[in-house]
Structure formats: C-alpha cells, structure tokens
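> Sequence and predicted model, in that order:
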Amino acid sequence: MKNKAINIMTKALKLPFTPREISSAYIYIGLLYSELKMYKEASHNFHKGMTIVECEEFQYSPHFKKIIKVFIKNGDLEKSNFLAR
C-alpha cells in the first residue's frame, strides 16, 4: 500500500498546488520511503520538500526528528544540521 501511495502522490505533484502543498507532498513521500527503509529515496524527497520552503518560516513538526534521523543514516550531515538549527 505504501508503494501505491507513493505512486499516487508522485502523480499528484503534476497538478497545480501551492509551494507549501508541494513541499508537504514530498515530505509525505519521504516518510513513506523511510517506513519502507528506502533511506536514500526518503532523504532525496525530504530534501526536495524542505528546499521548496527553506525561505519561509515553518512551524515545528514531529516529523522533523524522523527526517533528521534519515539524513544522518545517509551521511547527509549538512542536511541534518540545516534542519536542526
């Protein structure tokens, strides 16, 4: 089911959404990949999602801890430090 959800979310990203909605979609896809233990794909999607809103102020999310852990597992320390600051 998670793979199906990833495919649906990826197709939905082709629709006209706001940058915040697109960011949320990439982060959700990353969470699904992390649950599948596909950390490289998860990290890639987290980075895409966070980059879209990096100039905006965003509220804390409990998912940030998971995102940081995935970045660390991939050796993406620069990305994890960006989120942790």
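Thanks, I have it.
> Only C-alpha atoms from now on, for both contacts and neighbour counts.
Fine.
> Could you identify the helix or strand that succeeds the longest helix anywhere in the chain?
In the chain, assigned by DSSP state H, the helix with the most residues is helix 19-35. For helix 19-35, the succeeding helix or strand toward the C-terminus, using DSSP states H and E, is helix 39-52.
> try this one next to it:
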Amino acid sequence: MLTRIVKLSFKTAHINAFQQIFDASHSLIRDFEGCLSLELLQDVSQPNIFFTYSQWQSEDHLNAYRNSEVFKSIWGQTKILFKDKPEAWSVVKLR
C-alpha cells in the first residue's frame, strides 16, 4: 500500500473554488481503480494551505490515475488557483 500526500497552497480568493472542485471530484478519485481512501486536510494556521491524503493499492495504481483523463481534468481546473507550486510525497508505512 502507498500513501500519497500532496500539499496545495491556494490564493486566498480561490479557496472556495478549490473546495467546490474537490467536492465535485472526490467520488471520481475515490472510485478510481486502486484508490483505497482519500481525505482533504486544511492547515489550522494557514487556511489557504490544504493537503490531500490518499492511499493506493500500489504505485502503479497511483500512476494510472495520474495519467488518466480524470486527473488531467481535475488538475487543469485546480492548477490555475495555486499560490505556490504544489509539493507531493509518496510514502509507505514502516511500522
């Protein structure tokens, strides 16, 4: 199992737009083959910073999603709202 954490920083004026995109896309991502879970987290002290936390059966499943039309559509809507470049980590649980 692979966990994917993505840090997303938005322009303050675009927070609501991003949340609407996420709400509309959540089930598409969650239902994608290999996706085990998906959460959206918001920084407590900087409300324009969000994290997506998703779990995938494998890196191949994550890469299939990242190369899909679903991802391209969601990412195309989202990336224009960014304040800073997103950061991403793929991690595995050791203990």
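Looks like it came in fine. Quantities reported herein were computed from a predicted structural model and do not represent experimental measurements.
> What does the TM-score come to for these two?
Here the TM-score for the pair of chains, by TM-score structural alignment, normalised by the length of structure 1, is 0.31; 48 aligned residues with a C-alpha RMSD of 4.2 Å.
> Does the longest helix of structure 1 pack against any helices or strands, and if so which?
If contacts are counted by 3 or more C-alpha pairs under 8 Å, 6 or more residues apart in numbering; DSSP states H and E, helix 19-35 of structure 1 sits against helix 2-12, helix 39-52.
> Any buried residues in that helix, and which?
Using 16 or more other C-alpha atoms under 10 Å as the test for burial, helix 19-35 of structure 1 gives 22-34.
> how close does L8 of structure 2 sit to S27 of structure 2?
L8 of structure 2 is 19 Å from S27 of structure 2, where distance means C-alpha to C-alpha, to the nearest Å.
> Give me the more crowded residue out of the two.
Ranked by neighbour count (other C-alpha atoms under 10 Å), L8 of structure 2 and S27 place L8 first, with 22 against 11.
> Helix or strand: which one has that one?
strand 2-9.
> what's the answer for E78 of structure 1, then?
Taking DSSP H and E as the definition, E78 of structure 1 sits inside helix 77-84.
> same check, this time on K72 of structure 2
Element membership for K72 of structure 2 (DSSP H and E) is helix 69-78.
> continuing past that helix, what's the next helix or strand?
strand 87-91.
> Next, the angle strand 2-9 makes with that following strand.
170 degrees (axes from the mean of the first three to the mean of the last three C-alpha atoms, to 10 degrees).
> Need the residues that contact strand 87-91 of structure 2.
For strand 87-91 of structure 2, contacts defined as C-alpha atoms under 8 Å, 6 or more residues apart in numbering pick out 2-8.
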